[in-house]
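Enquirer: my questions are about this predicted structure, shown below with the sequence.
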Amino acid sequence: MPKAQANGIEIHYEEHGDPNAPPMLLIMGFGAQLTLWPDELVEALAAHGFRVIRYDNRDIGLSHKFDGVKAPGLVKLTLLSKIGLTPKVPYTLADMADDGAGLLDALGIAKAHIVGASMGGMIAQHFAARHADKCLSLTSIFSTTGNPKLPPAKPEAMKALVTRPKSTEEKVLVDHGVMLARTIGSPGYPAEEERLRERTAASVRRSFYPEGPTRHLSAIVADGDRRPMLKGISVPTLVLHGEDDPLVPCEGGRDTAASIPGAKLKTIPGWGHDLPLELVDELAATIAEHAKESAA
């Protein structure tokens, strides 16, 4: 897999599609490798005429790991945030946005369409605010604003997300990954069992690094309310969200669209916090249409 020096660290990435086509950078979410972007969605976006680049965020997959760097615990993070104090964390979502910008620089790309999912949507929001000169358009997928008044995740979804597997045995890790996918996934589009297990096993074999998500979570909690920042975003923005998302309720997507001037919002019934095969064509077409309109 190709790798690049970006923002002072090593980032692993993949490219698909015509190298001369308009670039589209995909940013994945909390504790997730680039492989969580389904190949079918990547290929569909490339077929719509884009040079699609997906990469492992810092501290996950094959990218740089911040071994030994301690992050505050979730209880401390939450308490500090509730009393208005910004906790000291190993790195921020803004730092992670700079990783994406640095990757574009390393690849010689001046501007790209930026697409982020979940935490990746938060990072993409920072990208659009910090690097508007590099951003042709923004698509924020099942993400949110950090508004403390929004509905929280369902308890079972948050528990599944932050609970660690009971051992590092491959079967245990795969069972755990399948449980998480089922808990936060789309009730209207349940994943086929064999494919889900195969994808989860492939992810485990590619990389298992449980320390990274701890630091990812600290970056999310420390980021606070992004609405003041979002009001300054001027790039064309599309917000996509599932109406049945148990992890980031749909109100988060609506708040994101309401906070970014001129943003478009599309919600889909039955869609949860995953990227089901049944929605690949619709999502790819919607993202591609937005990107092409933005570049017109």
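Expert: All right, it came through fine.
Enquirer: make it CA atoms for all contacts and neighbour counts henceforth
Expert: Noted.
Enquirer: tell me which stretches of the stretch 1-150 of the chain form strands.
Expert: 3-6, 9-16, 23-27, 51-55, 112-117, 135-141 (DSSP state E, counting those that start in this stretch).
Enquirer: ok, structure two:
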Amino acid sequence: MSIENSEPVPADSAEDRFVDLPGGIRICYRVDGPADGIPLLLIAGLALDLTSWPQRMVQGFTDRGFRVIRLDNRDAGRSTRMAAPPPGRLRQLLARPRADAYDLTDMAADTHGLLDHLGIDRVHLVGMSMGGMIAQTLAARHPDRAATLTSIFSTTGDRRVGQPAPSTLIRMARPAARTAEESVQRHLSLLAHIGSKAHPPDEHLERTWARAVWDRRGGPRSGAEVARQIGAIQASGDRTAQVRRITAPTLVVHGDADPMVHPSGGRATARAIPGARHVLIPGMRHHLAPGVLDHLVDLTSGLARKERATRAKRESRKS
């Protein structure tokens, strides 16, 4: 496995922390909330860094007593950028990953390593899009570590469900931006496509966030990072059988008109996980818009609260 060296932490990144995992992967992460809070892990989606979780959402969880952990996945943000060749466009279109591609199991192992580093035995898992796939993988492979699972606009890897609209694929195929302003405009343009009129984005916040992401990662990316993450999803194939092994109380959330991950992906996820609750939010698309954040926090917090009550009742019966 070939790995590029990570850069040193700049003086203005005091919130960023790092852990070096076996195998040479360096993961950047942040922790918010009380030290004795209930551990909750947020896993971001394709090409997104840990700041993609809106601060209002993070604050909503910490206000409810959670200790919130966020991480940059490999090939995103300030975590290790892999040096292996990315899959070409044709491979991506044909879903034929390279033989040396890492997969979602590797990305879940990074997350598992972070939990070990932090001394967290059980955690409430929340993942969006590709992050939902990573969270599903972690919950399936390490059921003892998953207190609950919230999978947001994600899917199972079955190519018959959850596929992006052709119009989305065209936008994703554009070359990487070369300047900060171009990157900001690309983000706003994509958001206009995958965002929702029913739950509109805050353009000022989105513009500010996109510029901060550019500065945080130190300028342009080559596009190889996103291609390798796409390769990881494709290398993992149809995970339905694996997803069926999830035993954690699960909430599957999706919008009803998602052009990035078709709502059929959410339905398939909920069908595969025993006892999963499927919540379809009218008007939500593929974006954590201000209008849905409080609802998402309430849903996940309610799931965690119910799990704690069930576990406490079970333990009291044992005693």
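Expert: Yep, that arrived. Just so we're clear, the structure is a prediction, and the values are computed from it rather than from any experiment.
Enquirer: format the strands of the stretch 1-150 of the first structure as TSV; extra columns: distance to residue 187 of the first structure and mean neighbour count.
Expert: Formatted as TSV, those follow (distance: least, CA to CA, whole Å; neighbours: other CA atoms under 10 Å):
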stretch	distance to residue 187 of the first structure	mean neighbour count
strand 3-6	36	17
strand 9-16	30	19
strand 23-27	24	26
strand 51-55	26	24
strand 112-117	18	26
strand 135-141	17	27
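Enquirer: and residue 142 of the second structure, what is it in contact with?
Expert: By CA atoms under 8 Å, 6 or more residues apart in numbering, the contact list for residue 142 of the second structure is empty.
Enquirer: hmm, back to that, let's have the strands of the stretch 1-150 of the first structure in JSON lines, adding distance to residue 89 of the first structure.
Expert: Converted to JSON lines, the strands of the stretch 1-150 of the first structure look like this (distance: least, CA to CA, whole Å):
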{"stretch": "strand 3-6", "distance to residue 89 of the first structure": "20"}
{"stretch": "strand 9-16", "distance to residue 89 of the first structure": "18"}
{"stretch": "strand 23-27", "distance to residue 89 of the first structure": "21"}
{"stretch": "strand 51-55", "distance to residue 89 of the first structure": "23"}
{"stretch": "strand 112-117", "distance to residue 89 of the first structure": "22"}
{"stretch": "strand 135-141", "distance to residue 89 of the first structure": "24"}
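Enquirer: of all those strands, which one is nearest residue 231 of the first structure?
Expert: Smallest distance to residue 231 of the first structure across those (CA to CA): 13.8 Å, for strand 135-141.
Enquirer: tell me the average deviation of the helix or strand just after that closest one from the second structure after fitting.
Expert: Past strand 135-141 of the first structure, further along toward the C-terminus, the next helix or strand under DSSP states H and E is helix 155-162. Helix 155-162 of the first structure: mean distance to aligned residues in the second structure after superposition is 1.9 Å, counting by mean CA distance after the TM-score superposition for the first structure.
Enquirer: helix or strand next in line after helix 155-162 of the first structure, which one?
Expert: Next helix or strand after helix 155-162 of the first structure toward the C-terminus (DSSP H and E): helix 170-184.
Enquirer: after superposition, how close is that next one to the second structure?
Expert: With mean CA distance after the TM-score superposition for the first structure, helix 170-184 of the first structure averages 1.3 Å from its match.
Enquirer: can you give me the helices in the stretch 151-296 of the first structure?
Expert: 155-162, 170-184, 193-206, 211-223, 227-230, 250-259, 280-295 (DSSP state H, counting those that start in this stretch).
Enquirer: mean neighbour count and distance to residue 98 of the first structure added to these, as a markdown table?
Expert: Output for those, formatted as a markdown table (neighbours: other CA atoms under 10 Å; distance: least, CA to CA, whole Å):
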| stretch | mean neighbour count | distance to residue 98 of the first structure |
| --- | --- | --- |
| helix 155-162 | 16 | 26 |
| helix 170-184 | 18 | 28 |
| helix 193-206 | 15 | 25 |
| helix 211-223 | 21 | 14 |
| helix 227-230 | 16 | 16 |
| helix 250-259 | 22 | 21 |
| helix 280-295 | 17 | 21 |
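Enquirer: out of those helices, which comes closest to residue 119 of the first structure?
Expert: Nearest of the helices of the stretch 151-296 of the first structure to residue 119 of the first structure, taken as CA to CA: helix 211-223 at 7.3 Å.
Enquirer: great, nothing more from me.
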